[in-house]
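> Here you go, sequence then predicted model.
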Amino acid sequence: MGDSLAYQIKNMVFEGGGILGTSYLGVLDYLYRRGRIGGLQRLAGTSAGAITACIMSFNLPFEQIESIAASLDYKKIPEKTEINELKLIPEEVKAGLDELFGDINCIYRLLHDYGWFSTEYFYSWIQRVIADQFDIRKKHPPYTFTDFKNPYLHKENRPFYDLYIIGTDLSMKTSRVFSYETTPLMEVATAVRISMSIPLFFEAVKLQKEAANGTSMNTVFCDGGLLNNYPLNLFDTPKFNLDPYYGVNMETLGVRFMQQLNYKEIDCLLTYIESLLHAASYIQQGIYDSNPLNKERSIVVDTQGISPVDFDVTAYDEKYWFLYMQGYKAAKKYFGA
């Protein structure tokens, strides 16, 4: 689109969007087929975009990226694991509580961990995916951003692309960038888990942090999309580009979803959370719209109203393929061929 095509793509940024992130596979299919990202150096993403950025950072052929993505069982992501503290309750008592209040495990999790569903399945999955890229003889998991930066530890000594994950630090009421520069000793799987932890829908991530006076603080993190769902301007600083075009790094290519403002009836916790996320996203839309160059460097995917929290998807089923092809078509339209 326009002048943006004259620049080499060195950075890619992926917006958050739950299961809509499946469409990123179609975008990448197009980009890899056409050899558009041979100069790629850095990847950033929020939520579903963080998952894509993480997998893509391994610097693998597209076929392997696609295979890894397809191994994620979407239906297991909203997980209702049993809470350890509730295992001592007799089953007949628990059944009565479930009948009275709904799922007692989920209610307990909502009250104590601030989310209805567990993210244990996803966390275990992303840990395995990451571990598969490392030579376990050289270092055992967990793997940090520093480890991602060290090709000696990787299988085949393959260098990774630089990775930037967006999260929300609720304790400090601010957006956070997790990366080699900012959080070198942080486990990457934890950073991705934070980034996809939709408020109220998924449990929050609690981490211990040492305060200046030596005491321990409990810090609560959640979905990066709450404050920065599309970190397109992350690489607009002189650190990443000494010759910006009107203050913008045109070597950054972003991928996002078409925003559609319409009425949605709120009749349960799920639709409440979904509408809450859309509201936060629409507020951020103003930042994106404020600079026409943001549109110049963004592939926009039309997902035609599919809910980002509709996890009733199976790899390569009809909905999966629809999102995949919408991503491919959007990339093709952007590049005009």
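Looks like it arrived, so ask away. Numbering: from 1, shown residues only.
> For the rest of this, base every contact and every neighbour count on C-alpha atoms.
Will do.
> For F201, see how far away the residue lying closest to E203 once chain neighbours are set aside is.
Nearest residue to E203 in three dimensions, chain neighbours excluded: G115, at 3.7 Å (CA to CA, 6 or more residues apart in numbering). Distance, G115 to F201, by CA to CA, to the nearest Å: 5 Å.
> what's the answer for E181, then?
Using CA to CA, E181 is found at 30 Å from F201.
> Looking at these two now, which is surrounded by more residues?
Remark: of E181 and F201, F201 carries more neighbours, 21 against 13, as counted by other CA atoms under 10 Å.
> okay, now the nearest residue to P238 once chain neighbours are set aside: neighbour count?
Residue nearest to P238 in three dimensions, not counting chain neighbours: P244, with 7.7 Å by CA to CA, 6+ apart. By other CA under 10 Å, 14 other residues sit near P244.
> In the stretch 51-200 of the chain, what residue spans correspond to helices?
With helices called from DSSP state H, counting those that start in this stretch, the stretch 51-200 of the chain shows them at 62-70, 91-101, 104-113, 120-131, 145-148, 188-195.
> okay if I get the ones you listed as CSV plus mean neighbour count?
As requested, the helices of the stretch 51-200 of the chain are exported to CSV (neighbours: other CA atoms under 10 Å):
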stretch, mean neighbour count
helix 62-70, 15
helix 91-101, 12
helix 104-113, 18
helix 120-131, 17
helix 145-148, 22
helix 188-195, 27
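> let's bring in a second model and compare:
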Amino acid sequence: MNVDAVFAGGGVKAFAFVGAVEAAEERKLSFTRIAGTSAGAIIAALLMAGYTSKELYRLLDQLDVVKMKDERMSFLPLPVAKWINLYFRLGLYKGDQLEAWLQDVLAAKGIRRFADLPSGSLRVIVSDITQGRMVVLPDDLPKYKYDPGAFSVAKAIRMSCSIPYFFEPVKLNDRSTKKKTFYMVDGGLLSNFPMWLFKDGSQGGWRRPVIGFQLAPRLDERPPAVINNAVDMYKALFETVTSAHDVRYISEKHAKNVVFIPVEDIKSTDFSLTNEEKRHMIELGREKTTAFLSTWTP
């Protein structure tokens, strides 16, 4: 069966998507179009490039996630250097290693630019914090005077994965004037789970069935935020800002098309994952997706 798919952001928790894809393959599901945010965009791009679940497993199993934390060279003491990078570079880590890895693994399948993919098959969510708006790549690139087909897929994914303050923002220069610079960061700020993206506005429905893969519990199983201090309040505010738009859309009538994979006790930025933790997430993704597909009716 041909379906469209949406993969949510979630940092290193995205290992669970490998198991989810394996379960989908076992049910003979074929992804025609895929959208993703942040780590979900990585999975989306790799799938559209032609990677199978087995290949994804090997690829991510061999990935040294610690190397993704690429600090700038400095002769200053580490704590001082980190604060300087955070203040002046706007991020602790560059993000170059992530983009370089993406370029290599995509090029291995012959994918470098969006033109190398079927038209409209991959869409990536990015946050333009200079203009305060959500950006869908490659669709919105003409607004910045870029040719969508010629734009680097790896660059787009890196933008979507640029967690604020963790990775440096990606600077996109306006090609018409050369005078404007737009700061692009993690798409999860504005839509971490863009299930709405494939809705056909003219018909009010879907071109084909859409399945979403979410790295969180079902909406009715999520505990309320506990707010006892300013830090708790900040976390609650951030969670509200990043999820309110998507939660409202899902809760209306689309939750029945979402695979909820509750990856708990692992932080999105925990780059020191053990092999056991990776395997646990992969198995959890497979288990939840298998259970979902056993009762799902498009």
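Right, received. Where do you want to start? Not measured: the values here are computed from a predicted model.
> where does the TM-score land?
Overlay of the two chains. TM-score (TM-score structural alignment, normalised by the length of structure 2): 0.85; 284 aligned residues with a CA RMSD of 2.8 Å.
> so the residue nearest to E203 of structure 1 touches L200, yeah?
Yes. With contacts counted by CA atoms under 8 Å, G115 of structure 1 reaches L200, the gap being 4.0 Å.
> what's near enough to touch the residue lying farthest from the centre of structure 1?
Most distant from the centre of structure 1: E92, at 39.4 Å, with distances by CA atoms, centre = their mean. Not one residue lies near E92 of structure 1 by CA atoms under 8 Å, 6 or more residues apart in numbering.
> Ok, V12 of structure 2 next?
By CA under 8 Å, 6+ apart, V12 of structure 2 lies in contact with 39, 267-271.
> want to try JSON lines for these, with secondary structure and neighbour count as columns?
Listed next are the contacts of V12 of structure 2 as JSON lines, based on DSSP: H, G, I helix; E, B strand; the rest coil; neighbours: other CA atoms under 10 Å:
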{"residue": "A39", "secondary structure": "helix", "neighbour count": "28"}
{"residue": "K267", "secondary structure": "coil", "neighbour count": "13"}
{"residue": "S268", "secondary structure": "coil", "neighbour count": "15"}
{"residue": "T269", "secondary structure": "coil", "neighbour count": "14"}
{"residue": "D270", "secondary structure": "coil", "neighbour count": "12"}
{"residue": "F271", "secondary structure": "coil", "neighbour count": "16"}
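> Closest one of the residues you listed to K67 of structure 2?
K67 of structure 2 has its nearest neighbour among the contacts of V12 of structure 2 in F271, at 8.8 Å by CA to CA.
> Translate that closest one into the numbering of structure 1.
Aligned against structure 1 by TM-score structural alignment, F271 of structure 2 finds its counterpart in F311.
> Its match reaches L72, doesn't it?
No. Checked against CA under 8 Å, the pair F311 of structure 1 and L72 is beyond contact range at 11.2 Å.
> Going by the alignment, P78 of structure 1 corresponds to which residue in structure 2?
Aligned partner of P78 of structure 1 by TM-score structural alignment: K69.
> Leaving aside the residues adjacent along the chain, what's closest to V188 of structure 1?
T144 (5.3 Å).
> Touching, Y288 of structure 1 and R297? I think so.
No. The criterion here is CA under 8 Å, and Y288 of structure 1 misses it with R297 at 11.0 Å.
> So which of those two has more stuff around it?
Set side by side, Y288 of structure 1 and R297 show more neighbours around R297, with 26 against 17, by other CA under 10 Å.
> Quick one: map that one onto structure 2.
The equivalent of R297 of structure 1 in structure 2 is N257 (alignment by TM-score structural alignment).
> hmm, back to that, and the residue nearest to P238 of structure 1, what does it touch?
So P244 of structure 1 contacts 236, 238, 250 (CA under 8 Å, 6+ apart).
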